[in-house]
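A.B. asks: this one's structure only:
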């Protein structure tokens, strides 16, 4: 591993929690964080295209695609739950748009364990695509690495503007015995201070155990610079409330994005008019919307033919 591992304490400072990139000591009811390696010191406010930020991300926070055979779960209950929620809705459009297209590139932020509700696994397994999986929750990320996905992976979070920053990640979990799918809860984990325009997930948040850890966040552009990527065929965002800000700060003039899948949790059944105006000005057409919006680049000739 490119970094050392350590522990972080929960809000009562009583239970040690696994957390990467740091070691935590408890002293006089204060949590004192010591970075194990000076290379991991990224200050808030550094531009995402700063060479030091890009180099750090590439050298420390990116895990290369696995060369080992897939290690996907075959548990029947898991397989049913892995295709719950909006999975069928999204994959119907992915099949329509990309069946037969080989060797694309995806970015999936909020990748969970790399199999549960994955919007990218089919693209990787069946079409041979490469990509990037971003997951800030440590438990989910460890499970993701164990799946041996053939994509880059990063235990970080996406910054909601064009600057690098450290953020407190709130990880949710439940004790055994609760009759609720684990991904409903762990998938509701979020960055402290980021809120949704809905109380839809409040029941999961309120019932869950909470633990806190520092997470390094980078602008999406930093990952693309680190990997030398200028085209994203599918960009999937599920970051529990920061999706619009991520897209508002994205360098649309220097990166081509063909399809955007973005979770938009809201109480209204009507699409977000201001957000669609922003995306329309960048050439995107709203193909469909439920809890997830599917937006397609109108100037893409291949997609235009597929959807006509």
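C.D. replies: Structure's in. What do you need? Fair warning: this is a prediction, and the values are worked out from it, not measured in the lab.

A.B. asks: drop to CA atoms for contacts and neighbour counts, all remaining ones
C.D. replies: Will do.

A.B. asks: can you list contacts of the helix or strand where residue 222 lies?
C.D. replies: Using DSSP states H and E, residue 222 sits within helix 220-227. Here helix 220-227 makes contact (CA atoms under 8 Å, 6 or more residues apart in numbering) with 48-49, 53-55, 57-58, 158-159, 162, 230, 246, 250-251.

A.B. asks: Presented hereafter is structure B, for comparison with structure A:
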């Protein structure tokens, strides 16, 4: 998600820490060697102490829409507040607090999950928040194996012309490394490349209920269109909740400098749609 203040002329001078290993690109997404490496060297376990947020936890709990208005809406209108001790994946987790699409579930319903953030400066801020979730300072691979991909700080996303090389892993590999949980809510916000990440997922091997996908850069920074993405997920058994999203934030386009509304598309698996959304 674009927050404006993260970008600026000084952004190019920011150093980014990245552990890359091109040899891992030879490993399949379910390689035991890869899964073990992720567990031992890359994935941080959930925190166990007190939270360390910029505001008191009670303020988040008393104002449930503070972390994310749309996350609150998903819980009330789709899950009906019934899912306790669930699991989320938030890709593009920034500093694990500001604008978080998963924090509400953690505080309100005792969920845990996986926080993915490629930019080490934001990740280092996030790890200090002591979230009760796994985390990894990496990006999601655009292919079904580990890969090293260029990253741009200015666009906050994967970019073949970016100056930084980041180690990326398939989502499926990360899920295997944390025990193959049911993913009740998957938030995918990586500033382009969302469609490619979805194509890496072996849908017959995962259990993902609801997806929130940022789509205003689909077709602009990567191949495929928003319609292609919607059709792709439809073919895999997901219903597009057209009109579910509300216009809640804007960003300044890095090229045109236009003020553009953030567009998220929501999808729910058919069986979950009939079990929860229509019930």
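C.D. replies: Nice, I can see it. As the structure is a prediction and not an experimental result, all values here were calculated from the model.

A.B. asks: Onto which residues of structure 2 does the helix holding residue 222 of structure 1 map?
C.D. replies: Aligning helix 220-227 of structure 1 against structure 2 (TM-score structural alignment) gives residues 171-178.

A.B. asks: one step back: mean distance, the helix or strand that comes right after the helix holding residue 222 of structure 1 to its aligned residues in structure 2?
C.D. replies: Per DSSP H and E, the first helix or strand lying C-terminal to helix 220-227 of structure 1 is strand 231-237. Its aligned residues in structure 2 lie a mean 0.8 Å from strand 231-237 of structure 1 after superposition (mean CA distance after the TM-score superposition for structure 1).

A.B. asks: Show me what residue 158 of structure 1 lines up with in structure 2.
C.D. replies: Under the alignment (TM-score structural alignment), residue 158 of structure 1 maps onto residue 140.

A.B. asks: Confirm for me that its match is in contact with residue 197.
C.D. replies: Yes. Contact between residue 140 of structure 2 and residue 197 holds when scored by CA atoms under 8 Å: they sit 6.7 Å apart.

A.B. asks: list the residues that contact both of the two?
C.D. replies: Contacts common to residue 140 of structure 2 and residue 197, judged by CA under 8 Å, 6+ apart, are 170, 171.

A.B. asks: picking up where we left off before, chain center to the helix holding residue 222 of structure 1, what's the gap?
C.D. replies: Mean-position distance between helix 220-227 of structure 1 and its chain equals 14 Å (CA atoms, centre = their mean, to the nearest Å).

A.B. asks: mean per-residue distance, that helix to structure 2?
C.D. replies: With mean CA distance after the TM-score superposition for structure 1, helix 220-227 of structure 1 departs from structure 2 by a mean of 0.8 Å once superposed.

A.B. asks: quick one: residue 77 of structure 2 and residue 277 touch, right?
C.D. replies: Yes. Using CA under 8 Å, residue 77 of structure 2 is in contact with residue 277, at 6.6 Å.

A.B. asks: So which of these two has more stuff around it?
C.D. replies: Set residue 77 of structure 2 next to residue 277 and count neighbours by other CA atoms under 10 Å: residue 277 wins out with 16 against 13.

A.B. asks: What sits closest to that one if chain neighbours are left out?
C.D. replies: In this structure, residue 277 of structure 2 finds its nearest non-sequential neighbour in residue 78, 4.6 Å apart by CA to CA, 6 or more residues apart in numbering.

A.B. asks: Tell me the residue in structure 1 aligned with that neighbour.
C.D. replies: In structure 1, the residue equivalent to residue 78 of structure 2 is residue 97, according to TM-score structural alignment.

A.B. asks: what sits against its match?
C.D. replies: 303, 306, 307.

A.B. asks: And the next helix or strand past the helix or strand hosting it?
C.D. replies: Element membership of residue 97 of structure 1, judged by DSSP H and E, is helix 87-98. Scanning forward in sequence from helix 87-98 of structure 1 by DSSP H and E, the next helix or strand is strand 105-109.

A.B. asks: which helices and strands does that next one pack with?
C.D. replies: strand 130-134, strand 231-237 (3 or more CA pairs under 8 Å, 6 or more residues apart in numbering; DSSP states H and E).

A.B. asks: who wins for proximity to residue 273 of structure 1 among those strands?
C.D. replies: Nearest to residue 273 of structure 1 among these is strand 231-237 (18.7 Å), distances taken as CA to CA.

A.B. asks: Read off where the helix of greatest length in structure 2 ends up in structure 1.
C.D. replies: Using DSSP state H, we find that the single longest helix of structure 2 is helix 226-235. Using TM-score structural alignment, helix 226-235 of structure 2 corresponds to residues 272-281 of structure 1.

A.B. asks: Centre of the chain to the matching stretch, how far?
C.D. replies: 22 Å.

A.B. asks: List the buried residues for the longest helix of structure 2?
C.D. replies: Neighbour-count burial for helix 226-235 of structure 2, with 16 or more other CA atoms under 10 Å as criterion, is recorded at 226, 229, 230, 233, 234.

A.B. asks: And stretch 207-217 of structure 2, by the same measure?
C.D. replies: Result for stretch 207-217 of structure 2 [16+ other CA under 10 Å]: buried residues 208, 209, 210, 211, 212, 213, 214, 215, 216, 217.

A.B. asks: Can you list which of the residues you listed are found in helices?
C.D. replies: Residues of the buried residues of stretch 207-217 of structure 2 located in helices (DSSP H): none.

A.B. asks: would a markdown table of those residues with distance to residue 189 of structure 2 be doable?
C.D. replies: Below are those laid out as a markdown table (distance: CA to CA, whole Å):
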| residue | distance to residue 189 of structure 2 |
| --- | --- |
| 208 | 16 |
| 209 | 17 |
| 210 | 14 |
| 211 | 11 |
| 212 | 8 |
| 213 | 6 |
| 214 | 5 |
| 215 | 8 |
| 216 | 10 |
| 217 | 10 |
